[in-house]
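Q: No letters, just coordinates:
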């Protein structure tokens, strides 16, 4: 089976949702998104995570897609929650819109992270992973948005049309890792996007600063741009304490979590991904499973953790309810009270009081 035939037979989630078109690219090409000096995580064309596994090959992708073991998901998996957030929060409030999309309200600011409102996490509207629940906050119910933070450009994290709608209605600041400004402006040149490298930061006002931190992941939007835009996690330093948001990452050697703890001290709140992790041999380098997420929790020792990246788009092999079930088992094994690390559903909000 050649690559052209494989494109016709592989499942749409594998090719669309998380940028797996990128495995087709092996040639060293010019980077259309970013030109800059070589660093410890940029070779002049592609970004990479130092000392961590990078790309899976064609044979490995074929093995996953034809290997079976994919659990069925329901057509609909509605959340019992639907949030209508307040216009302003003087303290801290965070709500899951769905998958990895959060509204963080802190110190009078309203911040969106990886806002995805589309029906599909896909480059096309007729195929690819489809929502099994609507956004937990309707677009029309959003409060005035001051800033939008993008962790990386996979379709389940970067929804171009949602960004266009946010610019039209709210005129927020957009902050993203290197190269993602070009991705967004290619579709909507009117949207200004500020980019930073790992270790960079953006002052959002009101005593809130967004810091871009490493993650063990990758990027791609099409067939020729694997790892040509950077990816990141965010730490928000705020008057209410530090908030650590991880969009996608593998656990790897754990260094990124130790580094966050060393740089920022005690974390008030951590958003940690717990889904899209099976088969483990394929996903381990790029997505944590609940056991990995609990290991990360033990390193960063946040006062509170909230689990996301599950139960909205079927991207991988595990069943829709397996992530929270396995999180509960991992917390019990680690003797961590379950209320300290909760798996959120879309529309569910958390405040320091509960």
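A: Structure's in. What do you need? Just so it is clear, the model here is predicted, and its values are computed rather than measured.
Q: From now on I want contacts and neighbour counts done on CA atoms only, so please keep to that.
A: Will do.
Q: So residue 96, which state does it fall into?
A: The three-state assignment at residue 96 reads strand, by DSSP: H, G, I helix; E, B strand; the rest coil.
Q: And it, how close does it get to residue 154?
A: Distance from residue 96 to residue 154, counting by C-alpha to C-alpha, to the nearest Å: 18 Å.
Q: Which one's more surrounded, these two?
A: residue 96 (29 against 24; other C-alpha atoms under 10 Å).
Q: next up, a second structure to put side by side with the first:
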């Protein structure tokens, strides 16, 4: 498999990307310890938990309004200034290298694929299967031929699987003009990337700061918290932020997950660090990637907000099909 080849930088050593303020991903030995070691407590999710919501979005949203529709897990439709943007689109039943095994959906996407408006831009944060779904990207390419913006190296994954995907790859801190006064900047995030056993960190990962007529939206698809440096730096470089989209799920056991996934307590800290006016919680309740119960993230978010004396309405855990307008 062809991998990224580019100049050495402060986060690329010539072969692997790395986070100067992060830690390497867990070793395969630690993966086996989590999966097969004694004392593991993996909560059982119900087979199917339908969302009470379903969305049929408009063809376009014009003016200075932003319409955000939660598709599920880390997938969003963001509509503003006449542009339709998908984030980490996954409509597949499984997030896995194979179709017969791996994490499976526990609810339908909040928007049926055939109800999508014409998609202009797709943002893909990194290469993990629950974020970069080739089957969905190929369907989007066939139906809409959108422009796909992604961090370095993920373009090779997409183009190698389907040359019709119109993908462009960018580095951290690159600002990409979209259309109609909209732009997106790729910003560092505390995570890692891989598609298989032998390509760890050979493609880059990122969060996004989307400039809209209603203010800047900070889209964090996957991240650990660490010491909060990444969130404070985004506040300094890109603030003020109108809205943050923050992950709140896939966090147990903490000894294994804390460096790559935030729990709700971490996500509340991230909100305070980045200074966004409000936040929407995602990355929970659709695919069971880790050990916590399906409803644990939403419950723990309420507790974390109460503990931090933050009003519940400032940070809401979303369900597929829910819509927020700003």
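A: In hand now; what should we look at? Note that the structure is predicted; figures quoted are calculated from it, not measured.
Q: Need the TM-score from the superposition.
A: Here the TM-score for the pair of chains, by TM-score structural alignment, normalised by the length of the second structure, is 0.97; 322 aligned residues with a C-alpha RMSD of 0.9 Å.
Q: Name all residues that make contact with the spatially most central residue of the first structure.
A: Centre of the first structure computed as the mean C-alpha position; nearest residue by C-alpha atoms, centre = their mean is residue 247, 2.6 Å away. Each residue near residue 247 of the first structure by C-alpha atoms under 8 Å, 6 or more residues apart in numbering is listed here: 100, 114, 151, 157, 232-233, 272-273, 309.
Q: cool, and residue 50 of the first structure?
A: With contacts defined as C-alpha under 8 Å, 6+ apart, residue 50 of the first structure is in contact with 40-41.
Q: Aligned to it, what sits in the second structure?
A: Matched across to the second structure, residue 50 of the first structure falls on residue 20, judged by TM-score structural alignment.
Q: before we move on, what about residue 207 of the first structure?
A: When the second structure is aligned by TM-score structural alignment, the residue opposite residue 207 of the first structure is residue 181.
Q: what about that match, how many neighbours?
A: Residues near residue 181 of the second structure, counting by other C-alpha under 10 Å: 10.
Q: Kindly report the same for residue 55 of the first structure.
A: The local packing of residue 55 of the first structure (other C-alpha under 10 Å) involves 17 other residues.
Q: A strand includes it, no?
A: No - Residue 55 of the first structure: not assigned to a strand; according to three-state DSSP it is coil.
Q: Now do the helices in the first structure.
A: 3-9, 12, 58-66, 160-170, 180-187, 255-264, 280-283, 290-300, 322-333 (DSSP state H).
Q: so the fifth one aligns onto which residues of the second structure?
A: Correspondence between helix 180-187 of the first structure and the second structure is established over residues 154-161, with TM-score structural alignment as the criterion.
Q: what's the mean distance for the matching stretch versus the first structure?
A: Following superposition, stretch 154-161 of the second structure is found to deviate from the first structure by 0.6 Å on average (mean C-alpha distance after the TM-score superposition for the first structure).
Q: mind listing what's buried in stretch 255-268 of the second structure?
A: 256-268 (16 or more other C-alpha atoms under 10 Å).
Q: Need the contact partners of that stretch.
A: The contact list for stretch 255-268 of the second structure, computed with C-alpha under 8 Å, 6+ apart, reads 22-23, 25-26, 30, 34, 190-192, 222-226, 246-251, 297-298, 300-301, 304-305, 308.
Q: Return the members of these classed as buried.
A: The neighbour count (16+ other C-alpha under 10 Å) marks 22, 25, 34, 190-192, 222-226, 246-251, 297-298, 300-301, 304-305 as buried among the contacts of stretch 255-268 of the second structure.
Q: still on that earlier bit, reformat the buried residues of stretch 255-268 of the second structure as JSON lines; add distance to residue 214 of the second structure.
A: Putting those into JSON lines (distance: C-alpha to C-alpha, whole Å) gives the following:
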{"residue": "256", "distance to residue 214 of the second structure": "38"}
{"residue": "257", "distance to residue 214 of the second structure": "34"}
{"residue": "258", "distance to residue 214 of the second structure": "33"}
{"residue": "259", "distance to residue 214 of the second structure": "32"}
{"residue": "260", "distance to residue 214 of the second structure": "30"}
{"residue": "261", "distance to residue 214 of the second structure": "29"}
{"residue": "262", "distance to residue 214 of the second structure": "27"}
{"residue": "263", "distance to residue 214 of the second structure": "28"}
{"residue": "264", "distance to residue 214 of the second structure": "26"}
{"residue": "265", "distance to residue 214 of the second structure": "28"}
{"residue": "266", "distance to residue 214 of the second structure": "27"}
{"residue": "267", "distance to residue 214 of the second structure": "23"}
{"residue": "268", "distance to residue 214 of the second structure": "23"}
